[in-house]
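**Q** Mind folding the following:
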Amino acid sequence: MPADRTGGGVQSLERAFGLLERMADAGGEVGLSELSASSGLPLPTIHRLMRTLVDCGYVRQQPNRRYALGPRLIRLGESASKLLGTWARPFLAELVEATGETANMALLDGDEVVYVAQVPSRHSMRMFTEVGRRVLPHSTGVGKALLAQLPPEQVRALLGRTGMPAATEHTITDPDAFLAELDRIRGLGYAVDDNEQETGVRCLAVTVPDSPTAAAISISGPAGRVTEAATDKIVPVLHDVAQQLARALST
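**A** The predicted structure is shown next:
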């Protein structure tokens, strides 16, 4: 029997990938009834698709009968992250050229931020973050920019799982104060790490709009160079590069 097609695509594939994305949005583990409620698909259809995904290793069934994202997705995700970093580097290089500071790109992966690309500043005194490094989001500019896109209850749940350890004396460690900071970020349109991850370092970050996965770009440098006056000049450049990167990722 030929596969059902919709809009030029294979409907079963579209539905299967849609279920994987819904599982990721739910934290990686869901029940069939939850998937049915969120997707609008009938239970028999979801069961058939999930069995196929289980057989392929992209989903696994837990002892409690719920379904979780499977280990075969890890290899795909790692390869995709590397490619994303490769695609982003020319845009980060443009950011370095315009601001003089180190440029980064990071993704929200579960409860952590992972850095997938960096182009260093040409200054002898510059910031360096290893690509692949994972950090908790509450003390970083990219992390705060990404969390500002999430509903407050989802952020509070994440903070409950990770805790809010202080990286420096300036790190926000109170959930209510942090949620207020996210409100401020939404109003400003950018996030600031002001000596919160590393003393003497300021970071400015914005999200990449309409990115296929939650992503942010940032510049970081010594607090003596990334001043309030410099912020007014750097933030518009960050937004412009983020828009350029968003267009490149959508084509």
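**Q** all contacts plus neighbour counts: C-alpha atoms, from now on.
**A** OK.
**Q** Strands of the stretch 1-150 of the chain, residue ranges please.
**A** All strands of the stretch 1-150 of the chain, identified by DSSP state E, counting those that start in this stretch, fall at 5-6, 9-10, 29-30, 59-61, 67-69, 102-109, 112-119, 134-135.
**Q** and those as a markdown table, adding mean neighbour count and distance to Gly221?
**A** Listed next are the strands of the stretch 1-150 of the chain as a markdown table, based on neighbours: other Cα atoms under 10 Å; distance: least, Cα to Cα, whole Å:
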| stretch | mean neighbour count | distance to Gly221 |
| --- | --- | --- |
| strand 5-6 | 11 | 49 |
| strand 9-10 | 12 | 46 |
| strand 29-30 | 20 | 39 |
| strand 59-61 | 20 | 42 |
| strand 67-69 | 21 | 38 |
| strand 102-109 | 25 | 7 |
| strand 112-119 | 23 | 12 |
| strand 134-135 | 17 | 18 |
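**Q** Which stretch among those strands approaches Thr227 most closely?
**A** With distances scored as Cα to Cα, the stretch of the strands of the stretch 1-150 of the chain nearest to Thr227 is strand 102-109 (14.8 Å).
**Q** Pull the residues that contact that closest one.
**A** Contacts to strand 102-109, defined as Cα atoms under 8 Å, 6 or more residues apart in numbering, come from residues 85, 88, 92-93, 95-96, 113-121, 126-128, 142-143, 146, 213-221.
**Q** Also stretch 83-94?
**A** 103-105, 116-119, 241, 244-245.
**Q** which residues touch stretch 183-198?
**A** Residues outside stretch 183-198 that contact it (Cα under 8 Å, 6+ apart): 139-142, 144-145, 148-149, 167-172, 201-207, 223, 235.
**Q** Could you also give me the structure for this next sequence, so I can compare it with the first?
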Amino acid sequence: MTDTQARGAGGVQSVDRAFELLELVADVGGEATLSQLAEASGLPQPTIHRLLRALILGGYIRQQPSRRYSLGPRLIRLGETAGKVVGASARPHLTQLRDLTGETSNMAVLDGDQVVYVAQVLSPHAMRMFTEIGERVDLHCTAVGKAVLATLSPAETDRILSRITMSPRTIHTITDPAVIREEIEFIREQGYAVDDGEQEIGVRCFAVAIPNAHTPAALSVSGPQARVAGLDMDIIIPLLQETAARLGRDLSAAN
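**A** Just a heads-up that it's a prediction; the model follows:
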């Protein structure tokens, strides 16, 4: 390897490591200490410190007065733009899903310890669920959130559940960590998640994970409980899974 090639390889490695640090900070809720990052990444602290200084200068990381490191404001613009691009890619799939089910279709991605809606196609019915693009919702009480949790390893699921406050949104919300762990395991086995009035009374939602997504993500259909309860599960679940598979292939091909 020539000196130029060696410098190039070292530069690529530094970029890879910088992105890894950003991901690790995001994985622990957006804020971490130097020792946490060293333990999670296996990198020497001097190397991490050097990479963090570069990220701080670029506005991608902030150092708090407590000396903890948090995600920086420059990531907001990147995230918003990326969300719009992903949402545009998802819209044809969501439109087809909405047309076949008659209900609002959604796409949401994991963002810290919540999921954020990045795309939506509304039901033609006057009575429907309204969830705005960009809205963040909790993992433990939404079908998209539970579907995303089911894609993670049990260890990562446990880390997230240990950080979040499982507040009750309705009388149906699961607030016991042991019960939600059982629910997640059941979702892994059956391949889909259900929110039956857990986030909002009178609203029912079915969701499946999007395979091959670089960021854990899910598709869902949702609407008034009385109307969605009439959907044929033997039709709606395979339809969701087929749509998610096609979207996953499109998103993978675009990278």
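**Q** Make TSV from the strands of the stretch 1-150 of the first structure and add distance to Leu76 of the first structure to it.
**A** Below are the strands of the stretch 1-150 of the first structure laid out as TSV (distance: least, Cα to Cα, whole Å):
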stretch	distance to Leu76 of the first structure
strand 5-6	25
strand 9-10	21
strand 29-30	18
strand 59-61	13
strand 67-69	12
strand 102-109	14
strand 112-119	15
strand 134-135	18
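**Q** Aligned counterpart of Asn212 of the second structure in the first structure, please.
**A** By TM-score structural alignment, Asn212 of the second structure lines up with Asp210 in the first structure.
**Q** try Glu132 of the second structure
**A** Per TM-score structural alignment, Glu132 of the second structure is aligned with Glu130.
**Q** In contact with its match, which residues are there?
**A** 115, 118.
**Q** now do the one 3 residues further on
**A** For Arg133 of the first structure, the residues meeting the contact criterion (Cα under 8 Å, 6+ apart) are 114-115.
**Q** how about 10 Å then?
**A** Contacts for Arg133 of the first structure were tallied using Cα atoms under 10 Å, 6 or more residues apart in numbering; they are 106, 112-116.
**Q** For the stretch 1-150 of the first structure, which segments count as helices?
**A** Secondary structure of the stretch 1-150 of the first structure (DSSP state H, counting those that start in this stretch): helices located at 11-25, 32-39, 43-56, 72-99, 141-147.
**Q** in the second structure, what residues pair with the fourth one?
**A** Here helix 72-99 of the first structure aligns to the second structure at residues 74-101, judged by TM-score structural alignment.
**Q** which parts of that stretch are buried?
**A** 83, 86-87, 89-91, 93-95, 97-99, 101 (16 or more other Cα atoms under 10 Å).
**Q** about what we covered before: next, format the contacts of Arg133 of the first structure as JSON lines and append distance to Gln197 of the first structure.
**A** JSON lines is the format used below for these (distance: Cα to Cα, whole Å):
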{"residue": "Ala106", "distance to Gln197 of the first structure": "15"}
{"residue": "Glu112", "distance to Gln197 of the first structure": "14"}
{"residue": "Val113", "distance to Gln197 of the first structure": "13"}
{"residue": "Val114", "distance to Gln197 of the first structure": "14"}
{"residue": "Tyr115", "distance to Gln197 of the first structure": "14"}
{"residue": "Val116", "distance to Gln197 of the first structure": "18"}
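**Q** These: which two are farthest apart?
**A** Farthest apart among the contacts of Arg133 of the first structure by Cα to Cα are Glu112 and Val116. That separation is 12.6 Å.
**Q** who touches both of these two?
**A** Counting by Cα under 10 Å, 6+ apart, the residues touching both Glu112 of the first structure and Val116 are 133-134.
**Q** residues contacting Thr45 of the first structure?
**A** 12, 15, 36.
**Q** Could you find the counterpart of the first one in the second structure?
**A** So the one you mean is Ser12 of the first structure. Taking TM-score structural alignment, Ser12 of the first structure has Ser14 as its aligned residue in the second structure.
**Q** same thing with Ser250 of the first structure?
**A** In the second structure, Ser250 of the first structure lands on Ser252 (TM-score structural alignment).
**Q** The residue nearest the centre of the second structure and Arg68 of the second structure, how far apart?
**A** By Cα atoms, centre = their mean, the second structure has its centre lying nearest to Leu110, at 1.3 Å. The gap separating Leu110 of the second structure from Arg68 of the second structure is 23 Å, by Cα to Cα, to the nearest Å.
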